[in-house]
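>>> Okay, here's the prediction I keep looking at, along with the sequence it came from:
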Amino acid sequence: MMARSLQKHVVIVGRVNAGKSTLFNSIMGSDAAIVSEERGTTTDAVRKSIEVPGLGPVVFIDTAGFDDDTALSAERLKKTRAEFNKADAFIYTLDNGDEAILSELAKYNKPIIKVIMAIDRDVSYDYGEGVLYKDDSSREEIFSALKKVLNTEEESLLAGLVDRGATIVMVMPQDAAAPKGRLIKAQVEAIREALEKGMTSIVVGDERLEEVRDRFTGIDLVICDSRVFKKVYDVFGDTCKVTSFSVLFSKMKGDIDYFIESAKKFDNFKGDEKVLIAEACTHPPLNEDIGTVKIPAMLKKRFGDGLEFTFTRADDFDDIEGYDMIIHCGGCMFNRAHVMSRVEEAKRKGIAMTNYGVTIAYLQNILDRISR
């Protein structure tokens, strides 16, 4: 099945005991979430993918209820709100006193499908607008509503760069930062898309670049790990397009124009700025880690040791006030809605935000020459 980061995310929201988990289980066709009359049964978000006709695989997320009055209510509600930035759409299970919650959801500017849960309780009141969910067959109404509001255009790494049938070289260094026994997600997605579009992929490390350049003719594009951006550009830059996996993911997941515009603000750095480096992955930092080691070292070499760095991982992005620059990873583990929520927050607060690949291209003086 398609990776979850490329699937649409639908977050189920509502008050405690409003039928969220019952709805989630009905959509899944299984008991994926615990259902109980006990208040506050759902604690952490429960997520599961299902194939929706006309949409493909979709991630549905069951969340803890609002107005939870248990001892852990504040923490549960914090986790529920953390899911909102990942949503492409909301399903709201209607109940009494929903106005404040619906007003909060409306601030996210995402579609809201209202559902009246009659599958596990009597509904004798008239809520007007909304899907009346009586049994499992009511799923089709939910799916129809989702198809009307979700963009079904498939995300693409290579759109606008090369045509079908192109020849691509993918440079994947296998050093200590490379995951043992597997490829990183960005590399996997690039190979998958190239295969689907009938392209020829030549996969190589960074030690045989000249040999590949001289041996193969008609190379249309070279995609590399950002760590070897300049090395690869020096070999292939005069003969074909060159970019990085991180740049391509920042284009597909985020706002590449804002990232490039923000990177140019490095020109005004004085050497005492505060920089937030945000990593979507949860792997522990390595000795050659690009986010915690290599990029800070490159920035210090350019601007001095007075720069102040803060590092965050996964969902930790709560407080970005006071930073002069945010440098984000490619976001291959996040869906587009999640990355864009961070971009929009940075824009609202007037904070420059760029990404790993764009930053390295800037520091190596090739930003204006990379393809995207």
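Now that the structure is in, tell me what you want to look at.

>>> Please count neighbours and contacts with C-alpha atoms only from this point.
Fine.

>>> So which residues of the stretch 151-300 of the chain form strands?
Ranges of strands in the stretch 151-300 of the chain, per DSSP state E, counting those that start in this stretch, are 167-171, 200-204, 221-224, 241-244, 274-279.

>>> OK, contacts around the residue nearest the centre of the chain?
Nearest to the geometric centre of the chain sits residue 334, at 2.3 Å (Cα atoms, centre = their mean). Applying Cα atoms under 8 Å, 6 or more residues apart in numbering, we find residue 334 in contact with 5, 280.

>>> Can you tell me how far it is from residue 275?
21 Å (Cα to Cα, to the nearest Å).

>>> swap in residue 1?
For residue 1, the distance to residue 275 - Cα to Cα - is 37 Å.

>>> And these two? Which one has more around it.
A direct count of neighbours by other Cα atoms under 10 Å for residue 1 and residue 275 places residue 275 higher, at 21 against 9.

>>> right, and that one touches residue 310 too?
Yes. Contact criterion Cα atoms under 8 Å: residue 275 and residue 310 qualify, at 6.3 Å.

>>> picking up where we left off before, of all the strands of the stretch 151-300 of the chain, which one comes closest to residue 42?
In terms of Cα to Cα, the element of those nearest to residue 42 is strand 274-279, at 28.0 Å.

>>> starting at the chain centroid, how far to that closest one?
17 Å (Cα atoms, centre = their mean, to the nearest Å).

>>> Contacts for it, please.
Outside strand 274-279, the residues that reach it (Cα under 8 Å, 6+ apart) are 291-292, 307-314, 317, 320, 322-329, 331.

>>> second one coming, line it up with the first:
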Amino acid sequence: MSDKAPRGVRLVIALAGRRNAGKSSLLNALTGQETAIVSDTPGTTTDPVAKHYELLPLGPVTFYDTAGLDDTGDLGGLRMKATRKVLYRSDVAVVVVGEEGVTAHERAILDMVKGLSIPCIVAFNKTDLRTPASEELALCRSLGAPCLTVCARTGAGADELKRAIIDAAPLEFRQERLLVGDLISEGDWVVCVVPIDLAAPKGRLILPQVQVLREILDCDAVAVTVKEREIEAVLAGMERKPALVVTDSQVVMSVAGDVPYDIPLTTFSTLFARYKGDLPSLVRGADAIDALEDGDTVLIGEACSHHNVADDIGRVKIPRWMTQYTGRDLRFEVYAGHDFPDDLERYRLVVHCGACMLGRTEMLRRINECARRGLPVTNYGVAISKVQGVLDRIIAPFPELRAAPFGLMDG
């Protein structure tokens, strides 16, 4: 079911355009449901409207209906800002053109989408009222955007648009991306170390742990799940060595001491750093911890908002461990949710969460934006392993890092 899929693995498709271009009607036509409110009054959609949908063969996706990018006034400016935020985290954009045709507004939207390197499709809507001119089609195609004609009122062209969205989807949505499957083989034993702390949801495991466990089972391997206090005894009682041990980053130092060096070891967060982002970049970003000075500000990036707990990993533990490791008087600021600060230049380092609630496109866009501003970025698991002195060992299982100049491997 598309509603059950984790938000961070869904393809995000944004419908953008001017007010009254028919975006809401087109969303309803694409999903076959009355998801969005439809009216002839311009500006009916004020906040982005999300609709989960199963778009085969891609699987679960999220369509976003957005406010018009030609809105006016102070409130209209806020609506357009919300639309741009949705576009920033989208994997595919559908620019909907109404009966006014391609104007400066549509050109601006296309330029914005192109600047974000988002695959784009132009949907000429309301073709029962107007046929797009050849010059408009040529203009859109010159910008690398395929063009389709649709009529949201009758549903004409909706299936063709869905096929175009499937074709435009980034490669990782059309090819399976692995968390741990390329590190293990059928029949292998994998030990997962899962501490139960205040941050763990009652009666459940956190999402990275669940996804790793599921992939181990999908690979026809054997998953053994233990708490950190049991790892030494479990390893001693196993008939053969596990192919891999995966631990929660918060206990990586103690687990590393209990797991022999001839057993590969990594963390859930490091697996997600590779799955959702660019692991080599995040490992290089961790080196910036050594260069921090008194008074430097570190941005803690959280992909989701949550209630703070007494010993919160991002707000309490990582700042404490980094301060102890560097011996510096550091400042830490937390930025939570899908937004990312505009003034990145004032930070010396970004330490990002595992991004289990972000799509890979959005996480890569954040990494690339930091790189464009000359700002190093790492993630929770990599940073924790760095300051605990076990990073070389934690990244050793990954083939793409074995020849990289990250220092000598432990052991």
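It's in. Everything quoted here is computed from the prediction, not taken from an experiment.

>>> just to revisit the earlier point, now name the helix or strand holding the residue nearest to the centre of structure 1.
If you go by DSSP states H and E, residue 334 of structure 1 is not part of any helix or strand.

>>> That one pairs with which position in structure 2?
Counting by TM-score structural alignment, residue 334 of structure 1 corresponds to residue 358 in structure 2.

>>> what does residue 104 of structure 1 give?
Checking TM-score structural alignment: residue 104 of structure 1 goes with residue 112.

>>> What of residue 168 of structure 1?
Checking TM-score structural alignment: residue 168 of structure 1 goes with residue 190.

>>> count of residues packed around the match of residue 104 of structure 1?
Using other Cα under 10 Å, residue 112 of structure 2 has 15 other residues around it.

>>> which SS class is it?
Assigned with DSSP: H, G, I helix; E, B strand; the rest coil, residue 112 of structure 2 falls in the helix class.

>>> give me the number of residues near the match of residue 168 of structure 1?
There are 22 residues near residue 190 of structure 2, going by other Cα under 10 Å.

>>> Next up, the contacts around it.
By Cα under 8 Å, 6+ apart, the residues touching residue 190 of structure 2 are 216, 221-224, 242-246.

>>> can I assume residue 393 of structure 2 is in contact with residue 265?
Yes. Here residue 393 of structure 2 reaches residue 265: they are 6.9 Å apart, a contact under Cα under 8 Å.

>>> Among the two, which residue is more densely surrounded?
Neighbours per residue (other Cα under 10 Å) separate residue 393 of structure 2 from residue 265, with residue 265 holding more: 23 against 18.

>>> In structure 1, what sits opposite the more buried one in the alignment?
Counting by TM-score structural alignment, residue 265 of structure 2 lines up with residue 242 in structure 1.

>>> Pull up the gap between the spatially closest residue to its match that is not a sequence neighbour and residue 372 of structure 1, please.
Distances taken as Cα to Cα, 6 or more residues apart in numbering place residue 222 nearest to residue 242 of structure 1, at 4.8 Å, with adjacent residues excluded. Per Cα to Cα, residue 222 of structure 1 is found 11 Å from residue 372 of structure 1.

>>> what's the neighbour count on whatever residue of structure 2 lines up with residue 157 of structure 1?
Aligned by TM-score structural alignment, residue 157 of structure 1 pairs with residue 179 of structure 2. By other Cα under 10 Å, the residues close to residue 179 of structure 2 number 20.

>>> my guess is residue 298 of structure 1 meets residue 363, correct?
Yes. Proximity of residue 298 of structure 1 to residue 363 meets the contact threshold set by Cα under 8 Å, at 7.4 Å.

>>> Settle it for me: which of these two has more neighbours?
Ranked by neighbour count (other Cα under 10 Å), residue 298 of structure 1 and residue 363 place residue 363 first, with 18 against 15.

>>> and the residue lying farthest from the centre of structure 1, helix, strand or coil?
Computed with Cα atoms, centre = their mean, the maximum C-alpha offset from the centroid of structure 1 is found at residue 124, amounting to 41.1 Å. Here residue 124 of structure 1 is coil, with the state taken from three-state DSSP.

>>> can you check residue 122 of structure 2 too?
Residue 122 of structure 2 ends up strand, using three-state DSSP.

>>> quick one: contacts for the counterpart of it in structure 1?
Using TM-score structural alignment as the criterion, residue 122 of structure 2 maps onto residue 114 of structure 1. Under the criterion of Cα under 8 Å, 6+ apart, the neighbours of residue 114 of structure 1 are 91-94, 129-131.
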